[in-house]
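**Q** Structure here, sequence nowhere to be found:
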C-alpha cells in the first residue's frame, strides 16, 4: 500500500461501509495523490497565507487578491471564476486572523523538512505527516519546536478532523526531533483556512477534542 495521508484517513472516515471498500482498493494502487493541503484548487490562497504567516506582512494578501481579481476579469469559465473568488474570500477572511493565536511569541527558526522523515509507521501502515512549516524557538523549556499546517476543503473540516492534522504534526516532531527539542503541543497547530478554525494538539491532550488517528487506521485495516 502506498503512503496514506491525513486527508486519505478523513475521506475514508466520511465514507459509507460500501464506499470504503472501493476507497481502500484505490489506496493500494500506486498513483500521485492530491496535495495533502487541499490540491491545486486552493494553492493560491494557501501559498499567500503561508508566506504571510512567515513574514507577518499582510500586504501579501492584498497583492494576491488583486492578482486573482485580474484573473477573474479575463476568465471565461464560470467554474474557474468561482475558484478564484473562493480563494479571494479566504484571503479576505484571513486578513482578520490574529497570527498571535497560532505563533509562539518568539523568533522562529524555520527548519527544512525531508520527505523521508515525513512517512512513518502507525499501526502497521505508512502514514504521512506534511505540515507547511516546522520551526524551533526559545520557550519555557528552552529549545522548543512546533509546526503549522494550513489546510482547505470546500465544505471545511470539523474540529475533530483538524485534530488529526495537529496530532500528526506532534507525532512527526516527536519521532524526528524530540532528542534535540521539547515538542510543544501548544504549537502543533492545524488551521482550516476556509473558515479560520484552528486546533492545537494540546486540545487533544486536554481531552477537549478526541484523538481518532489510531481508531481510523484500525477501521481502514479491517476493510
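**A** Yep, it's here. Not measured: the values here are computed from a predicted model.
**Q** use CA for all of it now, contacts and neighbours both
**A** Noted.
**Q** where's the residue positioned nearest the centre of the chain, which helix or strand?
**A** In the chain, the residue lying closest to the centroid (Cα atoms, centre = their mean) is residue 149, at 3.5 Å. Using DSSP states H and E, residue 149 falls within strand 142-151.
**Q** now residue 217
**A** Counting by DSSP H and E, residue 217 is part of helix 213-222.
**Q** buried residues in that helix?
**A** By neighbour count with 16 or more other Cα atoms under 10 Å, helix 213-222 contains the buried residues 213, 217, 220.
**Q** cool, stretch 52-61 as well?
**A** 52, 53, 58, 60, 61.
**Q** Narrow those residues to those in helices?
**A** 52, 53, 60, 61 (DSSP state H).
**Q** Surely residue 203 is in a strand?
**A** No - checked against DSSP: H, G, I helix; E, B strand; the rest coil, residue 203 lies outside a strand; its state is helix.
**Q** wait, isn't it in contact with residue 211?
**A** No - using Cα atoms under 8 Å, residue 203 makes no contact with residue 211, being 9.7 Å away.
**Q** Return every residue with contacts to both of the two.
**A** Overlap between the contact sets of residue 203 and residue 211, as judged by Cα atoms under 8 Å, 6 or more residues apart in numbering, is nil.
**Q** rewinding a little: what is the strand holding residue 149 packed up against?
**A** helix 43-55, strand 133-139, helix 159-177, strand 182-192 (3 or more Cα pairs under 8 Å, 6 or more residues apart in numbering; DSSP states H and E).
**Q** want to throw the buried residues of stretch 52-61 into CSV with distance to residue 19?
**A** Formatted as CSV, the buried residues of stretch 52-61 follow (distance: Cα to Cα, whole Å):
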residue, distance to residue 19
52, 39
53, 38
58, 43
60, 41
61, 39
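**Q** closest to residue 114 among those?
**A** Nearest to residue 114 among the buried residues of stretch 52-61: residue 53, at 20.9 Å, using Cα to Cα.
**Q** And for the strand holding residue 149, what's in contact with it?
**A** 36-38, 46, 50, 102, 130-138, 165-166, 169-170, 173, 177, 180-185, 187-193.
**Q** what do you get for stretch 18-29?
**A** Contacts for stretch 18-29 (Cα under 8 Å, 6+ apart): 1, 2, 4, 12, 220, 223.
**Q** Below is structure B, check it against A:
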C-alpha cells in the first residue's frame, strides 16, 4: 500500500461501489496513479460558490454572496461554451439560496476567533486522510476556550446523512489531534454543511446516535483493497 493522501470524499465514494469497482478505485488511489481532488471541499468546479459561502460565514456578511452572484453572472453572460455556462449556472443557483441566509445558525458564538489550519493530512488507522475544513475557530472565555470548525462540502450525486457523519468524525479527530492540548474540542461545533441541500450536521449527532458512525469500518474496508 502506498498513498500520499486520501480525501474524505473518496471514502464516501468507495462505500457506493461494487467489489469489482472497488479494486479499480483503490488502484487509482495509489501513488503514481491519477487521483481527482476532493470535490467535497469544492474543487475548481464549485470554487465560486464555496468561497463566497465561506467568506460570508466568516464575516457574517451576505454581501459576499450577492457580490459573487453578480461576478459569476457576468462570466455566464460573456461565455459561449455550453459546458462552462452550465458550471456558472450551477454555482449561481447555489448562491441564490444563500442571499438571505442567516449564517449565525452555524456560528456557535457571536465572537469567533479564526485560527490557522494545521497540516491537512492526518494518519488514521494507517491511512493518510486529507481533512480540509474551511475555517477553524475558537470561542469562549479566556480560561475556557472551545474550538470548532466548519467544512462546506458538495457533491452533485448528493450526500446522505451518514456521509456527512464521516466528514464530521474526521473533522473531530483532526481537531483533537492538533488542538486538544490548548482547547476543548466541542463536538457540536464540528460542523459539516452540504451546500447543495443546505443540510448541516455536527459530530455531536454521530455521538448521540442520530447519524451512523461509519468511518472506522470504511477505512478498514479501503485497507483491504490496497
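**A** Right, received. Where do you want to start? What you see is a predicted model; the values in this text were computed from it and never measured.
**Q** Next, format the helices and strands packed on strand 142-151 of the first structure as JSON lines and append distance to residue 98 of the first structure.
**A** Shown next, in JSON lines, are those (distance: least, Cα to Cα, whole Å):
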{"stretch": "helix 43-55", "distance to residue 98 of the first structure": "10"}
{"stretch": "strand 133-139", "distance to residue 98 of the first structure": "18"}
{"stretch": "helix 159-177", "distance to residue 98 of the first structure": "18"}
{"stretch": "strand 182-192", "distance to residue 98 of the first structure": "12"}
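**Q** contacting residues for residue 192 of the first structure?
**A** 150, 151, 152, 153, 156, 157, 162, 198.
**Q** Likewise for residue 12 of the second structure?
**A** 163, 166.
**Q** Aligned counterpart of it in the first structure, please.
**A** Taking TM-score structural alignment, residue 12 of the second structure has residue 10 as its aligned residue in the first structure.
**Q** Report the secondary structure element holding that match.
**A** With DSSP H and E as the criterion, residue 10 of the first structure is inside helix 6-14.
**Q** Buried residues in the helix or strand following that helix, which are they?
**A** Counting by DSSP H and E, the next helix or strand C-terminal to helix 6-14 of the first structure is helix 17-27. Within helix 17-27 of the first structure, the residues that qualify as buried are 20, 21, 23, 24, 27, counting by 16+ other Cα under 10 Å.
**Q** Equivalent analysis for stretch 115-133 of the second structure, please.
**A** 121, 122, 127, 128, 129, 130, 131, 132, 133.
**Q** From those residues, pick the one nearest residue 99 of the second structure.
**A** The nearest one, if we look at these relative to residue 99 of the second structure and count by Cα to Cα, is residue 133, at 22.3 Å.
**Q** corresponding residue for that closest one in the first structure?
**A** Aligned partner of residue 133 of the second structure by TM-score structural alignment: residue 131.
**Q** again with residue 99 of the second structure
**A** Checking TM-score structural alignment: residue 99 of the second structure goes with residue 95.
**Q** Name the nearest residue to the counterpart of residue 87 of the second structure in the first structure, sequence neighbours excluded.
**A** Here residue 87 of the second structure is matched to residue 83 in the first structure, going by TM-score structural alignment. Using Cα to Cα, 6 or more residues apart in numbering and skipping the chain neighbours, the partner closest in space to residue 83 of the first structure is residue 41 (6.7 Å).
**Q** Near that neighbour, how many other residues are there?
**A** Residue neighbour count, defined by other Cα atoms under 10 Å, stands at 17 for residue 41 of the first structure.
**Q** Just the element for the residue mapped onto it from the second structure, please.
**A** Aligned by TM-score structural alignment, residue 41 of the first structure pairs with residue 45 of the second structure. Assessed by DSSP H and E, residue 45 of the second structure sits inside helix 43-59.
**Q** ok, average deviation of that helix from the first structure?
**A** Here the mean offset of helix 43-59 of the second structure against the first structure after fitting is 0.5 Å, by mean Cα distance after the TM-score superposition for the first structure.
**Q** rewinding a little: with the second structure overlaid, report how far the helix holding residue 217 of the first structure is off on average.
**A** Averaged out, helix 213-222 of the first structure is 0.8 Å away (mean Cα distance after the TM-score superposition for the first structure).
**Q** That helix packs against which elements?
**A** Under the contact definition 3+ Cα pairs under 8 Å, 6+ apart, helix 213-222 of the first structure sits against helix 6-14.
**Q** Same question for the helix it packs on: list its buried residues.
**A** 6, 7, 8, 9, 10, 12, 13.
**Q** which ones are touching the second one?
**A** To tie it back to what came earlier, the one meant is residue 7 of the first structure. residue 36.
**Q** Could you measure from it over to residue 41 of the first structure?
**A** According to Cα to Cα, to the nearest Å, residue 7 of the first structure stands 15 Å off from residue 41 of the first structure.
**Q** Wasn't residue 198 of the first structure part of a strand?
**A** Yes - with three-state DSSP as the criterion, residue 198 of the first structure is part of a strand.
**Q** I'd like the distance between it and residue 186 of the first structure.
**A** Distance from residue 198 of the first structure to residue 186 of the first structure, by Cα to Cα: 12 Å.
**Q** Neighbours of the counterpart of residue 164 of the second structure in the first structure, how many?
**A** Matched by TM-score structural alignment, residue 164 of the second structure corresponds to residue 162 in the first structure. Residues near residue 162 of the first structure, counting by other Cα under 10 Å, number 27.
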